[in-house]
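> Only the shape, not the letters, is given here:
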């Protein structure tokens, strides 16, 4: 089961040190979601942000299949990111994916200086230049939420993927009422604009740094709906 749906990058101001924005970026939280596929329950997911020392943060996304084939296969995944706030961008330090279904998958990304190294499934290795402000797929919900809380109406930024850096873009499309287990919200809908992948995410920027709802056709018609948020 794949629950990390946001794959984008955000090119925002990077010149100011992270400390300058300490009051403007989240420091720790836990958010839980129901995961649906085609409108039917599939599992649950938990996002956790916490300080990791030395000016870095750890951002974890764990998911577990609890219904249907996902439960039968014991599907689960863990994504763990380390990053440092570069201005208001969670600039990548490392990323690790461990996904278990009928076929396991692993991926490890590390950034050293201006170079990103990716080891895929423990065998294939790729290297490429890592630009300033590069994020990776796991931290994108957070990166986009922080951008929206700062008043951004659109965002384009670099994302480190398996073999290269992708430039991905999002734009505020509408304000819509959304009802999820956590409540009913007047939310900002953001669509991906650089590719037609049927992606939308609904944010309440003044309240949460992550989406209250997220839907994407690419990857299995998946939807995440916020159940509970704790933190700041």
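Arrived safely, thanks for sending. Just so we're clear, the structure is a prediction, and the values are computed from it rather than from any experiment. Numbering: from 1, shown residues only.

> When you work out contacts or count neighbours from here on, use the C-alpha atoms and nothing else.
OK.

> was I right about residue 165 contacting residue 157?
No - assessed by CA atoms under 8 Å, residue 165 is found out of contact with residue 157, at 9.7 Å.

> Structure two is appended below for comparative analysis:
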């Protein structure tokens, strides 16, 4: 089975929590990069059947680059995130053979995950990438870096920001987006997502020309230090 990531609300049990939450957020007006979800429950050997649909999607959307990501049913849960357990392949050329190869690799990493899908998604030409965590008191903890050394890939953050609706404090270097605007945009994003998801939020995001795109949303599964 195949589903457009942004076309309808996807089932977490069928497509995995990552794809399901991104589809929900998109339907509520949150910017999410376009993508195609390919069923991986039958294993890597069955992915070749998706070749015609994948070729059509690549031709229709013409992404400059593709990222291939896991959305296994065993990841991004309320108790354990399983972050890093499943493969993500970045900077994939938008050629059918290259994307199919990345699909096989990601699906192989899911073989004991119990179902879900692989997401073939437009990779943004971002200037900034980061993670944001919501705290019980309404404040946010954000870590970010230029996309070339993305904190979402485990790199050390170029900056850390604590923010509330009224103020923010910045530690480190942030030059690509004005800090006051980033704090405002992330506050709006978190408040919008809090209307959709009833849990403390762990977000991955990227900015393109100052606009914030949601890359992932899941529950916070570790304690967050209180705001200073």
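Noted; the coordinates are in hand. Worth saying up front: this structure is predicted, and the values here are computed from it rather than measured.

> TM-score of the superposition?
TM-score for the superposed chains, counting by TM-score structural alignment, normalised by the length of structure 2: 0.32, backed by 129 aligned residues with a CA RMSD of 5.9 Å.

> quick one: the helices in structure 2?
12-15, 17-27, 51-61, 96-109, 179-194 (DSSP state H).

> counting contacts, what elements does the longest one pack onto?
Meaning helix 179-194 of structure 2. Where contact means 3 or more CA pairs under 8 Å, 6 or more residues apart in numbering; DSSP states H and E, helix 179-194 of structure 2 is packed against strand 168-172.

> quick one, the strand it packs on and helix 179-194 angle?
Calculated by axes from the mean of the first three to the mean of the last three CA atoms, to 10 degrees, strand 168-172 of structure 2 forms an angle of 120 degrees with helix 179-194.

> Okay, buried residues for strand 168-172 of structure 2 please.
Residues of strand 168-172 of structure 2 classed as buried by neighbour count (16 or more other CA atoms under 10 Å): 168, 170.

> Name the surrounding residues that touch that strand.
Around strand 168-172 of structure 2, the neighbours that count as contacts under CA atoms under 8 Å, 6 or more residues apart in numbering are 158, 159, 160, 161, 162, 163, 179, 180, 183.

> who touches the residue lying closest to the last one once chain neighbours are set aside in this structure?
For residue 183 of structure 2, the nearest residue in space outside its immediate sequence neighbours is residue 163; the separation is 6.4 Å by CA to CA, 6 or more residues apart in numbering. Contacts for residue 163 of structure 2 were tallied using CA under 8 Å, 6+ apart; they are 139, 140, 141, 169, 183.

> Nearest to residue 107 of structure 2 among these?
Taking CA to CA as the measure, residue 107 of structure 2 sits nearest to residue 141 out of the contacts of residue 163 of structure 2, at 32.5 Å.

> That closest one: neighbour count?
20 (other CA atoms under 10 Å).

> I figured it was touching residue 183, is that so?
No - when contacts are counted by CA under 8 Å, residue 141 of structure 2 is not listed as touching residue 183 (10.1 Å).

> For structure 1, which segments are assigned as helices?
Counting by DSSP H, the helices of structure 1 are 68-72, 140-149.

> Quick check: which of those helices has the most neighbours on average?
Highest mean neighbour count of the helices of structure 1: helix 140-149, a mean of 23 (counted as mean count of other CA atoms under 10 Å).

> what packs against it?
strand 89-100.

> Which positions within the strand it packs on qualify as buried?
Neighbour-count burial for strand 89-100 of structure 1 flags 89, 90, 91, 92, 93, 94, 95, 96, 97, 98, 99, 100 (criterion: 16+ other CA under 10 Å).

> quick one: which two of these are the most distant?
That would be 89 and 100, which, of these, are the farthest apart (CA to CA) at 29.7 Å.

> quick one on the thing from earlier: want to try TSV for the helices of structure 2, with mean neighbour count and distance to residue 116 of structure 2 as columns?
Formatted as TSV, the helices of structure 2 follow (neighbours: other CA atoms under 10 Å; distance: least, CA to CA, whole Å):
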stretch	mean neighbour count	distance to residue 116 of structure 2
helix 12-15	19	4
helix 17-27	23	8
helix 51-61	14	17
helix 96-109	20	10
helix 179-194	17	23
